[in-house]
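1. predicted model and sequence below, questions to follow.
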Amino acid sequence: MDIKGSSAIVTGAASGIGAAAARQLAALGAVVVVADVQTEKGEALAQEIGGVFAQVDVTSTEQVEAAVNAAAEIAPLRAVVNSAGVGWAARTIGRDGQFGSAHDLDLYKKVIEINLIGTFDMVRIAATAMSRNEPDADGCRGAIVNLASVAAFDGQIGQAAYSSSKGGIVGMTLPVARDLSASGIRLNTVAPGLIDTPIYGEGPDAEAFKAKLGESVLFPKRLGQPAELASMVIECLTNPYMNGEVVRVDGGIRMPPK
């Protein structure tokens, strides 16, 4: 699928994997709507790549719809990358046997709301806009890539909420791809492993910590780079025969319990 001259939306685009995907989409000739809650970083990236910034909290359908409308007004919306997400760690029960020490239920709901429901909300709204596009030679009107995580398969201790949310993204992949096929829209999921993003901090201590983490990767023994993930995202968007698939990009890692 040729996305040159089209618009694209990337959620969570102000940093990390989302920013790398936005840059690569822009390099292919798409006008990218940088959708994020981080205004300063989002506006800076949009200026850098010739895109536009949209303030988007993915738990707000109103803001999701505004971003989709903004993209569709620029050019036909043909590519969407759902990269927005959060991850807080908490054990399911505490050590003192008290109900109050169990996993905070509101925290669990919040992770699901952002990572899973927010992803689906953007999918359903963006795909609706894509369904109005003129099809290409293959009959394709657009493509969507959702970002899951290897935690969907190898969830660690404390990742109940995060793994649930990412497992939900994996689980929706095939049924949603089947739903959207009638409108000529493809949907795939990319599941990253350990990726070098700002979540690990900066400085010598952070670098040492990342190097230690990288030792658990099968090969190469390092953290992945956002651009390496973004290249797979772009492949899933542009390869016309990629559909309904979940692809791990993780250096062969299988996460241990902790």
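-> Cool, the structure landed. Owing to the predicted nature of the structure, the values given are computational and were not obtained by experimental measurement.

2. switch to C-alpha atoms for all contacts and neighbour counts from now on
-> OK.

3. end-to-end on stretch 183-199?
-> Length of stretch 183-199, first residue to last, C-alpha to C-alpha, to the nearest Å: 37 Å.

4. same thing with stretch 46-59?
-> From its first residue to its last, stretch 46-59 covers 22 Å (C-alpha to C-alpha).

5. gap between it and the chain center?
-> 15 Å (C-alpha atoms, centre = their mean, to the nearest Å).

6. residues making contact with it?
-> Contacts with stretch 46-59, where a contact means C-alpha atoms under 8 Å, 6 or more residues apart in numbering, come from 11, 22-23, 26, 31-39, 42-43, 45, 63-64, 67, 84, 113-114, 117-119, 121-122.

7. now with 7 Å, please.
-> Contact partners of stretch 46-59, identified using C-alpha atoms under 7 Å, 6 or more residues apart in numbering, comprise 23, 26, 31-37, 39, 42-43, 63-64, 67, 113-114, 118.

8. how about stretch 49-65, which residues are buried there?
-> Residues of stretch 49-65 classed as buried by neighbour count (16 or more other C-alpha atoms under 10 Å): 49-59, 63-65.

9. should've said stretch 107-121
-> Neighbour-count burial for stretch 107-121, counted by 16+ other C-alpha under 10 Å, picks out 108, 110-121.

10. next up, a second structure to put side by side with the first:
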Amino acid sequence: MNNLHCMLIGKVAIVTGGARGIGGDISKLMAENGAHIIIADVLDEVGAEFAKSIGGVFIHCDVSKESDVESAVQLALLSKGKLDIIICNAGIIDNGRSITNLEMKNVASLINVNLNGVIHGIKHAARAMISLNNKGSIVCCTSSAAIMGGLASHAYTLTKGAILGLSRSTACELGVHGIRVNCVSPHGIPSEMLVTAYRDHLGKPNMTIEQVSDMISKEGSLLQGRCGTFEDIAHAVLFLVSEEAGFITGHNLVIDGGYTCASGQLRFVYEK
């Protein structure tokens, strides 16, 4: 293991929703950089097998249940004596409705997982870090929908915007304890959730991940021919939890190929 892959030696990290997708790549990259990973997910078989493959451990965790998240934190303390990092990544998406037809049960479901799950994670991770005078790093996964309208359903947008506000607010409180709280905001990452959203939105249930990736690479960033990847998000998270980002807190790192910095209708056409 060379210096490039020693950034997190001795660190103990929890990744919620870490069994696959973006969370899986975050877990794998942090493990490769020396961290002991606790994967907290509802996917028991997939999560347990994956955790074993990266030298970590798995715990069943429904982040909407505070007791489940608390148990994940306690596992870190009992097995390793500390908690250095938590990545609040677990989330769900919905198929979206007009605000005039919004089903409040659906809104409550997204709030319970996407927002309350993050609240539970920050709350119990901060308690552990403060009690041990351990400092620490918390990264919350939000979305480009938190900063730009019209990218997702109202309920999903609501939860992701709230996560952004919560991370900034808790960064203010926890900074005195040396605990950093930051966000990452992915855009156009062809995850299973995003492919499902494209299928629902376009009415094409057989749409493939390759087709979605092609659409994103043409229309979903300023870097045409390139869409975001799980690895892009994982490397951004690795930076934020490392000492190289030791003076960064309350920040939202947008990983979008520049999409949210320009209007799709008003982008200037440059002459060659």
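-> Nice, thanks for sending it over. This structure is a prediction, so every number in the text was calculated from the model and none was measured.

11. and which of the buried residues of stretch 107-121 of structure 1 is nearest to Ile93 of structure 1?
-> Nearest to Ile93 of structure 1 among the buried residues of stretch 107-121 of structure 1 is Tyr108, at 12.8 Å by C-alpha to C-alpha.

12. just the ones of the contacts of stretch 46-59 of structure 1 in strands?
-> Val31, Val32, Val33, Val34, Ala35, Asp36 (DSSP state E).

13. trace Gly228 of structure 2 over to structure 1, please.
-> If you follow Gly228 of structure 2 across to structure 1 using TM-score structural alignment, you land on Gly224.

14. so which of the buried residues of stretch 107-121 of structure 1 belong to helices?
-> Tyr108, Lys110, Val111, Gly118, Thr119, Phe120, Asp121 (DSSP state H).

15. how about the residues you listed in a markdown table, adding distance to Val249 of structure 1?
-> Shown next, in a markdown table, are these (distance: C-alpha to C-alpha, whole Å):
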| residue | distance to Val249 of structure 1 |
| --- | --- |
| Tyr108 | 26 |
| Lys110 | 26 |
| Val111 | 22 |
| Gly118 | 22 |
| Thr119 | 19 |
| Phe120 | 22 |
| Asp121 | 25 |
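
16. I'd like to know which of those residues is nearest to Ala160 of structure 1.
-> Distance to Ala160 of structure 1 across these (C-alpha to C-alpha) is lowest for Tyr108, with 8.1 Å.

17. so the closest one sits against Ala161, correct?
-> Yes - using C-alpha atoms under 7 Å, Tyr108 of structure 1 is in contact with Ala161, at 5.1 Å.

18. tell me where the longest helix sits in structure 2.
-> Longest helix in structure 2, counting by DSSP H: helix 154-174.

19. structure 1: matching residues for that one?
-> Alignment note (TM-score structural alignment): helix 154-174 of structure 2 is matched to residues 160-180 of structure 1.

20. got it, and stretch 52-70 of structure 2?
-> Under the criterion TM-score structural alignment, stretch 52-70 of structure 2 matches residues 47-65.

21. coming back round to it: just the buried residues of stretch 49-65 of structure 1: which are in helices?
-> Ile49, Gln63, Val64, Glu65.

22. just send the residues you listed back as CSV, with distance to Ile17 of structure 1 too.
-> CSV is the format used below for those (distance: C-alpha to C-alpha, whole Å):
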residue, distance to Ile17 of structure 1
Ile49, 15
Gln63, 21
Val64, 20
Glu65, 23
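
23. out of the residues you listed, which is nearest to Ala206 of structure 1?
-> Once C-alpha to C-alpha is applied, the member of these that ends up nearest Ala206 of structure 1 is Ile49, at 28.5 Å.

24. gap between the closest one and Glu43 of structure 1?
-> From Ile49 of structure 1 to Glu43 of structure 1 the distance is 10 Å (C-alpha to C-alpha).

25. what does Glu65 of structure 1 give?
-> 19 Å.

26. now do Val123 of structure 1
-> 23 Å.

27. more neighbours: these two, which one.
-> For Val123 of structure 1 versus Glu43, neighbours defined as other C-alpha atoms under 10 Å are more numerous around Val123 (22 against 19).
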